[in-house]
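below: sequence and its predicted model.
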Amino acid sequence: MTQDGTSTATSSTTKVSVLTLTSMVVGSMVGAGVFSLPRRFAQETGVLGALVAWAVAGAGMLTLALVFQRLAVRKPELDAGVYAYAKAGFGDFTGFFSAAGYWASACVGNVTYWVLIMSTLGAWFPALGAGDTVLAVALSSVGLWLFFLMVRRGIKEATAINRVVTVAKLVPILVFVLLALLVFDPAVFAENLRGADYTGSLFDQVRGTMLVTVFVFLGVEGASVYSRYARRREDVGRATILGFSSVLAIFASVTIVSYGVLPMAEIAELRQPSMAEVLGAAVGEWGSTFVAVGLVVSVLGAYLAWTLMAAEVLFVAAKDRDMPRFLARQTDRDVPVNALLLSTALSQVVLVVTYFSEDAFDFALDLTAVTSLIPYLLAAAYAVRLRVTRETYDGASASTLRGDLVVAVLATAYTAFLLFAAGLDLLLVSFIVYAPLTVLFAMTRREQGRRVFRPAELVAFLAVVLVALTGVVGLGAGWISL
């Protein structure tokens, strides 16, 4: 299951064309984050910085997509998810750490959906604010558990609306770009070219946009999942490049055309979803309403399927004996009920925390992005390790060896840069999420009658706890804010 709610499982093994494969790749990456792009970029950078940022993010995420594609081909037996690469390359605890981060990212990402829905409705019901009021948190909590009950009844209902969701999200995006171009003001665009008085150097501007680009590209690893449906093996690479290029064009277009509608300082102050607000400023209230309706339908559908994906991460890990066995329990309708319950509970905790943050949506978005980075970094590092040791490369040509090394190194360097761009504060907060989850690792080892930590694992665990405690102290002292 991918970010937009596209199921990665089918009931048929029918081979598909490059075009169909490309559409599957596009569907896996275009999610709710695109509706927030105008404000997030305007808060950090002008037109030039945005162009550089999308070039960097596009090149970096493409290398990451290619890494996942090549790992799927070279290690087809590692099909338990992204964390399987970390476990194979760097041991059980590192694999668990990756699985926990990937799962936490999915759960926190679910919170962004509810905050965005409430913020959207807040345009008509002021008591909901920007999704960060007591009423908004309460209604979001009700929605969270209603969806838990719905999914618990069975997954068929959750996957039946994928086509509606895809149309609901793509139509408003395309209409937004076309209408923004019709009212495009070259003078406003020129004023936004180099940034505003509140933006820093070009490097700082680009760095400030990196987390939102990670968020909107979540699901990039899904492209490799579709390889078994390709008519020809080379079609996977073509679909990856075509699909990724299409998604990049959509994201960049939404960002850039906004700079021709309003001064960036005004865009930076808009409520989320800022795409609706920009269109409202361009063509009137009907434009804002049009995008808002499409967003709510899209986000509810995406949330439904993303909820399943979060539970699936725990369930698959438990089936592989990398999580406690109670998480592998299914209902008679094949719903991983305990994994679903734990996922919903974590989303509930994060939802409450957003109430105390300065900006609920941005906090949830940034935390989603940063918790996904360590699993991505470990997967890219595993690709480097495979290439350096030449495992699975027997008989490979010199060009293949060289190309795979370049791609893996660039993907590793890019994800490492993203961690730097995230900043120390967010990293410390993410470890506050990571540290308590190691209880699941201890439970798993106890169930298997194994020593909880080997010496090296104990050192790693203590390091995680130390970083998490530093984050707690920082929050208490006030030098870290949510």
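Happy to help now that I have it.

switch to C-alpha atoms for all contacts and neighbour counts from now on
Noted.

residues near the residue nearest to residue 202 when sequence neighbours are not counted, how many?
Setting aside the residues directly before and after it, residue 202 is nearest to residue 49 in space (Cα to Cα, 6 or more residues apart in numbering), at 6.0 Å. The number of residues packed around residue 49, counting by other Cα atoms under 10 Å, is 24.

biggest helix in the protein, by residue count?
Criterion DSSP state H: the longest helix present in the chain is helix 285-319.

and after that helix, which helix or strand comes next?
Going down the chain from helix 285-319, the next helix or strand is helix 337-354, by DSSP states H and E.

in what helix or strand does the residue nearest the centre of the chain lie?
With distances taken as Cα atoms, centre = their mean, residue 218 lies nearest the centre of the chain, 3.2 Å away. Secondary structure here is read from DSSP H and E; on that basis residue 218 sits in neither a helix nor a strand.

was I right to think it contacts residue 26?
No: counting by Cα atoms under 8 Å, residue 26 is not a contact partner of residue 218; they are 11.6 Å apart.

next, the one to line up against it:
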Amino acid sequence: MTADKATSGTQKVSVLTLAAMVVGSIVGGGVFTLPENFGDATGVLGAVIAWSIAGLGMLMLAFVFQSLAVRRPDLDNGIYVYAQAGFGNYAGFNVAWGYWASNVVGNVFYLTFAMASIGAFLPGLGQGNTVPAVLLASAVVWLLHVMISRGVRQATIVNRIVTIAKIVPILVFVVIAAVAFDAGVFGDNLWGGKPHTAESLFDQVKATMLVTTFVFLGVEGASVYSRLAQRREDIGRATVLGFVSTLALFASVTLVSYGVLPRSELAHAEQPSMGVVLKSVVGEWGGTLIDLAVIVSVLGAYLAWTLLNAEVMFMPARTEVMPRALARQSGNGTPIAALVTTSISVQLFLLLVLVIKDALNFMLKLDTALALVPYLLVAAYAFKLTLTGQTYESADAGRRRRDRAVAVLAISYAIFLLYAAGTRYLLLSCLIYAPGTLLYLRARRERGQPGLSRPELLGCVLLWSAAAVAAVFLATGALQL
């Protein structure tokens, strides 16, 4: 099936719908954990620096996606195809595979968080890690699977409605917390009880990096849905609009919390910690409101990410990157084979929740670590274009220099995040990345194409070596889930 035939019958969506997909993808469960995550790691000063770094870094990535959407309008489903165009099929596959795996893990986070919040109303669900919680989460997986299989267009409409429904309680929280803001408490939280040194401040900021990145995952949502856009320019506009809106929201949630409760109380607040902050101001109904908001938000985010993840497997399967079976569509244009694969994988990862001690924190950090390589390679491709001059005219020298600076900043941010992720999550990521090579080799055989080139073989050996180290460390207890 050609790209034209695959997309000719697909209904296009507006820039606002694309922006809603970005916001819907970004605003999930992470925002409701920010008061505790930041309170445990740092004070006001560290939080301001952390959001400044995260905001600048993710904005550079957003600009990268915006630039590539315009400069390479022939490339759809950008999160993998840019790496493929810049660094070959194996790189493109690993970006698609890693990004897909990241989303699967993120969906397990959302479901676990939702079950923990529902546990405030139904006994037996615990922190989302009990057998009843996993059974209920499994029912949600397949209920939403059926909804999405009815058609992408219908699901995106539901996603827009859910996005609005989950933003309102967060705005209510920000307004109420701002009214109750205590300058004295805010001042006491300035350093967060940490030593007043540059080294301490650096460590505090570093400790927040995976959290800030996690809450911004999804900034590329409009790029992934590029085949649904009415105009190519809408992709960049939706990306920047969605990013700026969520940055303002996340920073506001964090900073107003420092003006309500001491850092020591924020650091030990139960999740969703936003509910603890609001409850301290208005009473029990504040906690109930946030619990309900979490349920709506994370289930909405699950819907958005499942939509996106089906696209991530479907589009590469139409080329030489993924096996052809994953390109199968239903009668209404839904990428049904990719959707089934995604739902089954989420179901399998849900079983891990029963054996992992701190499932929410583990899934959050693993999700983020898996997404870092895709972001790095996309930024590297944007940088490569500025070096080769491809897509640039001779009169575009100024624009080319600006795009190069943006790409360098985006690459630097992604490398810093890899450093902040730490050895544990990088090794676990390799353990997930490596087996994907088998799918890639199958896709190559289906098309009668050679497997791995010499540079790709070297990369494959390094990847499998790291995976082997991770497996040995897991077996000996040196590395734990």
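Nice, thanks for sending it over. The structure displayed is predicted, hence computed values, not measured ones.

how alike are these chains, TM-score-wise?
Scored by TM-score structural alignment, normalised by the length of structure 2, the superposition of the two chains gives a TM-score of 0.90; 469 aligned residues with a Cα RMSD of 2.6 Å.

please state the offset of whichever helix in structure 2 runs longest from the chain centre?
Taking residue count as the measure and DSSP H as the definition, the longest helix of structure 2 comes out as helix 397-433. Mean C-alpha position of helix 397-433 of structure 2 versus that of the full chain (Cα atoms, centre = their mean, to the nearest Å) differs by 15 Å.

okay, buried residues for that helix please.
Of the residues in helix 397-433 of structure 2, those scored as buried under the neighbour-count criterion (16 or more other Cα atoms under 10 Å) are 400, 403-404, 406-411, 413-415, 417-418, 420-421, 424-433.

mean deviation of it from structure 1?
On superposition with structure 1, the mean distance recorded for helix 397-433 of structure 2 (mean Cα distance after the TM-score superposition for structure 1) is 0.9 Å.

excluding chain neighbours, give the residue nearest to residue 90 of structure 1 in space.
Nearest residue to residue 90 of structure 1 in three dimensions, chain neighbours excluded: residue 382, at 8.0 Å (Cα to Cα, 6+ apart).

do you know how far the one you found is from residue 85 of structure 1?
With the distance defined as Cα to Cα, to the nearest Å, residue 382 of structure 1 ends up 6 Å from residue 85 of structure 1.

of the two, which one has the most company?
A side-by-side neighbour count of residue 382 of structure 1 and residue 85, using other Cα under 10 Å, places residue 85 first with 28 against 22.

now for that one: which residues touch it?
Applying Cα atoms under 8 Å, 6 or more residues apart in numbering, one finds that residue 85 of structure 1 lies in contact with 78, 95, 378, 379, 382.

picking that back up, quick one: what's aligned to the residue nearest to residue 202 of structure 1 in structure 2?
Residue mapping for residue 49 of structure 1 onto structure 2 gives residue 46, with TM-score structural alignment as the criterion.

cool, and residue 159 of structure 1?
That one, residue 159 of structure 1, aligns with residue 156 by TM-score structural alignment.

dump the residue contacts of that match.
Residue 156 of structure 2 sits next to 17, 21, 304 when contact means Cα under 8 Å, 6+ apart.

and residue 266 of structure 2, by the same measure?
Residue 266 of structure 2 sits next to 35, 36, 39, 40, 273, 277 when contact means Cα under 8 Å, 6+ apart.

any idea which element it lies in?
Secondary-structure assignment from DSSP H and E places residue 266 of structure 2 in helix 263-267.

mind listing what's buried in that helix?
263, 265, 266, 267.

now swap in stretch 41-54 of structure 1 and tell me
Taking 16+ other Cα under 10 Å as the basis for neighbour counts, the residues of stretch 41-54 of structure 1 that come out buried are 41-51, 53-54.

cheers, nothing more for now.
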